[in-house]
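Chemist: Below are the sequence and a predicted model for it; my questions follow.
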Amino acid sequence: MRALVVYESMFGNTREVAEAIAAGLRGQVEAEVHDVETAPQSLAGWDLVVAGGPTHAFSLSRPSTRADAVSQGADEGSVRVGLREWLHDLRPGSDGQAFACFDTRVSAVRHLPGSGARKAARMAEGAGFRLIGRESFWVSGTPGPLVDGDLERARLWGTSLGHAVAATDQGPESDGRIPLP
């Protein structure tokens, strides 16, 4: 079984989460991590796609919000293509291919609606993917760092995703989503 983990990261926090998720997956499946700019467009041969990015303005980033992040200290070359653009034309490599998504969000605004993961989930389901999980991970401020415990939480979520995909081609029973342990 193979899992592809794709991330967009402006300050490095989402990259750390993606790597932790992949570490959790590797106990059950082969996992590769790619920055969105180098991620494959063909998903044939992947049993699970996990995609994540930062929440910008209650959704996935756009060119204007990425420019705002650069003005707040993000590396100018960190992201030319965002997760929104990568997902826009993406199609499953197989019928009902498993998909999970995550985002990083500022913990001070947990109560506000909207998230990058929610938007990614809608885009993926609309394209024909089978959503098996969606999760948010928290940063203490725009540049980070991640709140204490969230890298371990990401690793555990990756482990849960890996167990579900390795257990069956159809993923978990019930509503198809993977609960976070």
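Modeler: Here it is on my side, so go on.
Chemist: from here on, contacts and neighbour counts on C-alpha atoms
Modeler: Fine.
Chemist: what residue is smack in the middle of the chain?
Modeler: Among the residues of the chain, the one closest to the centroid is Gly52, at 2.1 Å (C-alpha atoms, centre = their mean).
Chemist: Let me know whether Val5 touches Ala22 as I believe.
Modeler: Yes. Using C-alpha atoms under 8 Å, Val5 is in contact with Ala22, at 6.7 Å.
Chemist: Put this next to the previous one:
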Amino acid sequence: MKALVVYDSAYGNLLVVGSPINGWRPTPKITALLSDLGNGSLRGVKAAAFDTRVRMFIHGDAARKIAHALKAGGADLIAAPMPFYVRGSEGPLRDGEIGKAESWAQKLLASVAS
């Protein structure tokens, strides 16, 4: 899938950044986006990070790297970085991952609402 979704709401109360793992890290475009954040530019913004990955013995952790960059930018991380598993290098999501994503999203929304 080739998609970049960036949505700026009128409320601006939640930032979620995700990426497939690409060479043990986020994709180059997400890495570039994160490097442009600057220290403190996300101060006061609630944020969360996720990645999609293939279930392997050894794999990268793009979600953790994204979360680290968001925190360095001043964001308040409201959830642990979340991996979602895919079948093969291009998906689709493995069984159970859509439900896992729905549950994670509900927790994010509840955190923002409180």
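Modeler: Everything's here; your move. None of the values given here were measured: they were computed from a predicted structure.
Chemist: Can you calculate the TM-score here?
Modeler: Superposed pair, TM-score by TM-score structural alignment, normalised by the length of structure 2: 0.84. Supporting alignment: 110 aligned residues with a C-alpha RMSD of 2.2 Å.
Chemist: Could you list the buried residues of stretch 49-69 of structure 1?
Modeler: Using 16 or more other C-alpha atoms under 10 Å as the burial criterion, the residues of stretch 49-69 of structure 1 that qualify are 49-56, 58-62, 66, 69.
Chemist: ok, the residue lying farthest from the centre of structure 1 to Glu135 of structure 1 distance?
Modeler: Relative to the centre of structure 1, and counting by C-alpha atoms, centre = their mean, the farthest-placed residue is Ser71 at 24.0 Å. Separation of Ser71 of structure 1 from Glu135 of structure 1 (C-alpha to C-alpha, to the nearest Å): 27 Å.
Chemist: same thing with Asp35 of structure 1?
Modeler: Per C-alpha to C-alpha, Asp35 of structure 1 is found 19 Å from Glu135 of structure 1.
Chemist: Repeat that for Ala3 of structure 1.
Modeler: Plainly put, Ala3 of structure 1 is 17 Å away from Glu135 of structure 1 if you go by C-alpha to C-alpha.
Chemist: How many residues are close by Asp95 of structure 2?
Modeler: Asp95 of structure 2: 11 surrounding residues under other C-alpha atoms under 10 Å.
Chemist: Wait, a helix at it?
Modeler: No. The assignment for Asp95 of structure 2, made by DSSP: H, G, I helix; E, B strand; the rest coil, is coil rather than a helix.
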